[in-house]
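In: Curious how this folds, go ahead:
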Amino acid sequence: MNIVKVGMADLNITKSPNRIRTTGLGSCVGVVLFDSQSKISGMAHVMLPDSSLSKGLLNVAKYADTAIPKLIEDMERAGANARRIVAKMAGGAQMFAFTSTSDTMRIGPRNVEACRIALQEARIPIVAEDTGGNCGRTIELDSCTGMLNIRTVNQGVKEI
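Out: Next up is the predicted model:
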């Protein structure tokens, strides 16, 4: 078994018996996709909600609206079936308190909503999530079982 690491604004896929992990989810959202029949899983570490915010060369893994379709495409190319894929999400914290009610400072909640929309458009059901709050997270998906292990600063470990 290997652990495939996914960096910030990155995405990757793997197959059973491997695991896939990302660290440092604050306002970023970790989206994991899993096909229980092929045992193929994928993860995207989404930093921002919308690729229209991009300046210069587009990193598709950085934005919810481009990372999720790319992740599905990569999984299908590896043998997954999009009709069997389910999603889990973690992250999207509001890491800092702001006195302004400006929407631009609510990056975590905006990331979560953008991921929900992208998954809905792809007809991928979200079967579990651990989003919001104000703590950072590390997540690791087991490609054998589809179980997502979430380590949260000051709150311990949980599985969804």
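In: rest of the way, CA atoms for contacts and neighbours
Out: OK.
In: Return the residues in contact with the spatially most central residue of the chain.
Out: Geometric centre of the chain, nearest residue: V31, 1.7 Å, by Cα atoms, centre = their mean. Under the criterion of Cα atoms under 8 Å, 6 or more residues apart in numbering, the contact list for V31 reads 43-46, 68, 87-90, 115.
In: Please generate a structure for the following sequence too, so the two can be compared:
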Amino acid sequence: MSNLKQIMKIGIAEMGIVKGSEVIRTSGLGSCVGVVVYDEEKRIAGMVHVMLPDSGLAKDGQLNKAKFADTAIKELIDQIVRNGGRRQYLKAKLAGGSQMFQFNSTNEMMRIGPRNVEAVLQQLDKLQIRVLGSDVGGNKGRTIEFSPENSLLNIKIVNQGVIII
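Out: All right, here's what the predicted structure looks like:
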């Protein structure tokens, strides 16, 4: 992962936009999903660190759009377009959605990682954004880094090394 370029760090339930040679990174992806949407030719990308699948889980009407898959993807796309990205050329890559803890329960609520991945993919499909690569599931934490300069997603997997998609 690069240390020489300007890196924007995205925290849990946050999103951001980078252009050109800037790099965007999020770490601590366990059950959360890191989603990158980008316009390759315009060299603009956005990243969101999705924590939960559904904004119906928001407390007291205080809605952080970046926190939930059903609101984060649309908001990210809107921000990219406002910053010069072209809606019809947007593509996506994603990582995360691990099942970090093993439960004996078959309770659907405990499948947060897989449910996050399903919700993200459903939103990308609904908004007609093609997914060009993903590294999801398993039970390992991940850090991801993306540069709109080369459209590569570097995924550092805890105790497993780095893969690039």
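In: What does the TM-score come to for these two?
Out: Remark: TM-score between the superposed chains equals 0.99 [TM-score structural alignment, normalised by the length of the first structure]; 160 aligned residues with a Cα RMSD of 0.6 Å.
In: Closest one to G156 of the first structure out of the contacts of V31 of the first structure, please.
Out: Nearest to G156 of the first structure out of the contacts of V31 of the first structure is A90 (Cα to Cα; 14.3 Å).
In: The alignment partner in the second structure of that closest one and D39 of the second structure, how far apart?
Out: In the second structure, A90 of the first structure lines up with A95, judged by TM-score structural alignment. Distance, A95 of the second structure to D39 of the second structure, using Cα to Cα, to the nearest Å: 18 Å.
In: out of these two, which sits in the busier spot?
Out: Using other Cα atoms under 10 Å, the more surrounded residue of A95 of the second structure and D39 is A95, with 29 against 23.
In: quick one: contacts for the residue lying farthest from the centre of the second structure?
Out: Ranking residues of the second structure by C-alpha distance from their mean position (Cα atoms, centre = their mean) puts N104 at the top, at 28.1 Å. Applying Cα under 8 Å, 6+ apart, we find N104 of the second structure in contact with no residue.
In: Tell me the secondary structure at the alignment partner in the first structure of it.
Out: Aligned counterpart of N104 of the second structure in the first structure: T99 (TM-score structural alignment). Under the three-state scheme (DSSP: H, G, I helix; E, B strand; the rest coil), T99 of the first structure adopts coil.
In: just the helices in the second structure please.
Out: Residue ranges of the helices in the second structure, as given by DSSP state H, are 69-82, 112-126.
In: what does the longest one rub up against?
Out: Contact with helix 112-126 of the second structure is made by 30-33, 50-54, 69-70, 73-74, 92, 96-100, 130-131, 136-137, as judged by Cα under 8 Å, 6+ apart.
In: between that helix and helix 69-82, what angle do the directions make?
Out: Taking axes from the mean of the first three to the mean of the last three Cα atoms, to 10 degrees, one finds helix 112-126 of the second structure and helix 69-82 inclined to each other by 50 degrees.
In: Strands along the first structure, start to end?
Out: Using DSSP state E, the strands of the first structure run over 3-5, 11-15, 19-25, 29-35, 40-46, 85-91, 126-131, 137-142, 148-152, 156-159.
In: which secondary structure elements does the fifth one contact?
Out: Under the contact criterion of 3 or more Cα pairs under 8 Å, 6 or more residues apart in numbering; DSSP states H and E, strand 40-46 of the first structure touches strand 11-15, strand 19-25, strand 29-35, helix 64-78.
In: Which stretch of the second structure lines up against the last one?
Out: When the second structure is aligned by TM-score structural alignment, the counterpart of helix 64-78 of the first structure is residues 69-83.
In: What is the burial count for S54 of the first structure?
Out: When neighbours are counted by other Cα under 10 Å, S54 of the first structure comes out with 13.
In: ugh, typo on my part, it should be D10 of the first structure
Out: Neighbourhood size, D10 of the first structure [other Cα under 10 Å]: 19.
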